[in-house]
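[1] A predicted structure for the sequence below; I have some questions about it.
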Amino acid sequence: GWMMGAGPKKDKKFIQKLMKQLKEGKKELFIVDDKDGTPTYTHDFAKNVKALIQNEYWGLYNMVCGGQTSRLEVANELLKMLKLSDTVKITTVKSDYFKEIYFAERPLCERLVNRKLELRKVNLMQDWRVALKQYLDKYYQGYLN
C-alpha cells in the first residue's frame, strides 16, 4: 500500500503527485496499469494503531485501507471526485516507463491484507474510496481553483 496524509506541502506520494500535475494544468496523466496496491490514509492508520495499543495487542500488523484496487483505478476515481474525468486523459503505461525516475524496484502487488486486525476485531480501516474523499476534502480544498 501507499500512504496519503501530509497534504500538498509534505506529501511525496502517488495522490500528491497527481494533484500537482493537475494543478500545473496537465491534461494527460501517465498511470501504470501493472501495479496493485491500496492507498492508506495516515489518519485511519493512526486511529488503528491507537486501538491496538489500548487493547495491548502487540506484534506485527498489516494496516491498509479496505478494498482491492490498482493505481489506475485510484487515478480514475480521483478524476471522478474532482469532476475532471472529461477533461483529463489517462494514458496507461507499464511501470518501466518510469524506471528513470524511480530506481527502486516496486513489487507487482503492494496490497497487504488486514487479516490479523480482522481476527482481533480491531480493523478500523475504511474503504480506500471513503478515505480518498476525506483526504481530498481535508488537504486539497480549493487547491485546483
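    Everything's here; your move.
[2] going forward, measure contacts between C-alpha atoms and count neighbours the same way
    Will do.
[3] which residue packs closest to the most centrally placed residue in the chain, ignoring adjacent ones?
    Nearest residue to the geometric centre of the chain (CA atoms, centre = their mean): Pro39, 2.5 Å. Nearest residue to Pro39, sequence neighbours excluded (CA to CA, 6 or more residues apart in numbering): Trp2, at 4.9 Å.
[4] let's bring in a second one:
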Amino acid sequence: MIRLLVTGGKGMLGRALAEHVASLSGATFSAPGRDELDVRDADALLNAASQARGGWIAHCAATVDVEGCAREPDAAREIIVEGTRNVVRAARAAGARLFYPQSFLVYDGASNPIPEDETPQPLSLYGKLKLEAEQVIRAEMDDALIVRMAGFFGGEEIDKNFVGRIIPAMAAAMERGETRFDIGDRVWQPTWTRDLAENSIQMMLADKRGIYQMACHGQASFAELAQEIVAALGWEDRLRIERVEAASVSGNELGKRPDIAVLSCTRLREDRLDLQRDWRATIHAYLRHPYFDRYRLKGA
C-alpha cells in the first residue's frame, strides 16, 4: 500500500514512477504535469499534498536542462530551489514523507567511483541549484529519502537526455548519407528510468531515509552507448561510431559536466535493495519499444 503524489509527473522519471505505482495493488497516486501543478505555486501545492497525506511526495519537478539553467539562472532558481522549498512546506503540512531524486551532477568527478560520503562539488549552475535544493530538504526534514541518481534514459518521445537526442541525430546523419558519427568519450552510467522507478518505490515501501546513490550495473562512455544503440537498431552496416575526446564535441556546452562520473551504490547493496541491471541489457530492452520502430531497420 502506498499513497503518492508525484510532482513533474509527466517528465521522464515522474512518468516512470506513476507507471510503476499504477501496477501495484492498493496504491493511490496522482502524477500531475507542470501544466496541472506548478511547484512555484505554494497554495496549489498545499492543496495537492492532501492527496499524499500519510504517504509520500516524490519531488521530480525541476528544470533539467543544464544549458537552459545557465541561460536563465533566475528562472532555474525559482523552480529548482524555491519550488523545492514549497514542496517541503506542503509535505510537512500533509504529514507526508519526501522522496527527492538527486542528480549525479552535484559531483565534479574528481574521484571515481564516487563514494556516498563524497562532498558534492558541482561544476554547473544546474548542479549547484540541485545541491541547494537538497540542502533545503535536509535542513527541514530528517526523514526525507534522497537518492542521487546516475544519468538516465527513458520515456520514449519525452527523453531529452543523451539517448533521446542522439538517436534522431544519428538517423538524420544517415539520411544525409553520412557513414561516420563522432561521439565523445565522457564516461557515465546509463540507467533506465523504469529500473530507477521500481527501485525507488521499493525503498519507500521499505521506509528508507537519508542519502543513497543509485545507478545501473557497469559503466560506459557515450561512444560505447551509441555503438550499442547502433547494434540494437540494426544500423551496423550503415553507421560507424568514432570515439573522440569529449571536449571536441562538447565545446559549446554552457554547463560543465564531469568527464567521468561513476556512483558507488554501497548503501543500496548493503540494504539488499539494489534492483538495478546491466546497462547493456536495459538499453536493448528499452529500444524494443514500438516507439523505436520508426528508426529500426527490418530484422533488428
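    Received it, and whenever you're ready, just let me know what you need. Every value quoted in this text rests on a predicted model; they were computed, and no experiment measured them.
[5] Overlay the chains and give the TM-score.
    With the length set by TM-score structural alignment, normalised by the length of the first structure, the two chains reach a TM-score of 0.88; 143 aligned residues with a CA RMSD of 1.7 Å.
[6] wait, what's in contact with the aligned residue in the second structure for the residue nearest to the centre of the first structure?
    Aligned against the second structure by TM-score structural alignment, Pro39 of the first structure finds its counterpart in Pro190. Counting by CA atoms under 8 Å, 6 or more residues apart in numbering, Pro190 of the second structure touches 150-153, 215-216, 219-220, 225, 279.
[7] Sticking with Leu242 of the second structure, tell me its helix or strand.
    Wrong residue type there; residue 242 of the second structure is Glu, not Leu. Element membership of Glu242 of the second structure, judged by DSSP states H and E, is strand 240-244.
[8] could you check the distance from the match of Pro39 of the first structure over to Arg165 of the second structure?
    Using CA to CA, to the nearest Å, Pro190 of the second structure is found at 14 Å from Arg165 of the second structure.
[9] What segments of the stretch 101-250 of the second structure are helices?
    Assigned by DSSP state H, counting those that start in this stretch, the stretch 101-250 of the second structure shows helices spanning 125-140, 162-175, 193-205, 222-232, 246-249.
[10] Between these, which one is closest to Tyr291 of the second structure.
    helix 162-175 (11.6 Å; CA to CA).
[11] what helices or strands is that closest one leaning on?
    When contacts are defined as 3 or more CA pairs under 8 Å, 6 or more residues apart in numbering; DSSP states H and E, helix 162-175 of the second structure sits against strand 152-153.
[12] matching residues in the first structure for the strand it packs on?
    Using TM-score structural alignment, strand 152-153 of the second structure pairs with 3-4 in the first structure.
[13] what's the average distance of that stretch to the second structure?
    In the superposition with the second structure, the average deviation recorded for stretch 3-4 of the first structure is 0.8 Å (mean CA distance after the TM-score superposition for the first structure).
[14] what does stretch 283-293 of the second structure rub up against?
    154, 156-157, 192, 228-229, 232-233.
[15] Same question for stretch 169-182 of the second structure.
    Looking at what lies outside stretch 169-182 of the second structure - CA under 8 Å, 6+ apart - the contacts are 223, 238-244, 249, 295.
[16] Hmm, the residue nearest to Pro39 of the first structure is touching Lys35, no?
    No. Counting by CA atoms under 8 Å, Trp2 of the first structure stays clear of Lys35, with 11.6 Å between them.
[17] Now do the shared contacts for the two.
    Glu110.
[18] so where is stretch 60-72 of the first structure in the second structure?
    Under TM-score structural alignment, stretch 60-72 of the first structure corresponds to residues 211-223 of the second structure.
[19] That stretch: which residues count as buried?
    211-217, 219-223 (16 or more other CA atoms under 10 Å).
[20] ok, now stretch 47-54 of the first structure?
    For stretch 47-54 of the first structure, the neighbour count (16+ other CA under 10 Å) marks 48-49, 52 as buried.
[21] same thing with stretch 83-98 of the first structure?
    For stretch 83-98 of the first structure, the neighbour count (16+ other CA under 10 Å) marks 88, 90, 95 as buried.
[22] got a markdown table for those, with distance to Pro107 of the first structure too?
    Shown next, in a markdown table, are these (distance: CA to CA, whole Å):
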| residue | distance to Pro107 of the first structure |
| --- | --- |
| Val88 | 28 |
| Ile90 | 22 |
| Ser95 | 10 |
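[23] Tell me the one of those residues nearest Leu112 of the first structure?
    Ser95 (19.7 Å).
[24] Not counting residues beside it along the chain, what's closest to whichever residue in the second structure pairs up with the closest one?
    Counting by TM-score structural alignment, Ser95 of the first structure corresponds to Ala246 in the second structure. Closest residue to Ala246 of the second structure apart from its sequence neighbours, by CA to CA, 6+ apart: Gly184 at 4.0 Å.
[25] how far away is that neighbour from Leu225 of the second structure?
    11 Å.
[26] try Gly255 of the second structure
    Taking CA to CA, one finds Gly255 of the second structure at 22 Å from Leu225 of the second structure.
[27] what about those two, which has more around it?
    Between Gly255 of the second structure and Leu225, counted using other CA atoms under 10 Å, Leu225 has the larger neighbour count: 23 against 17.
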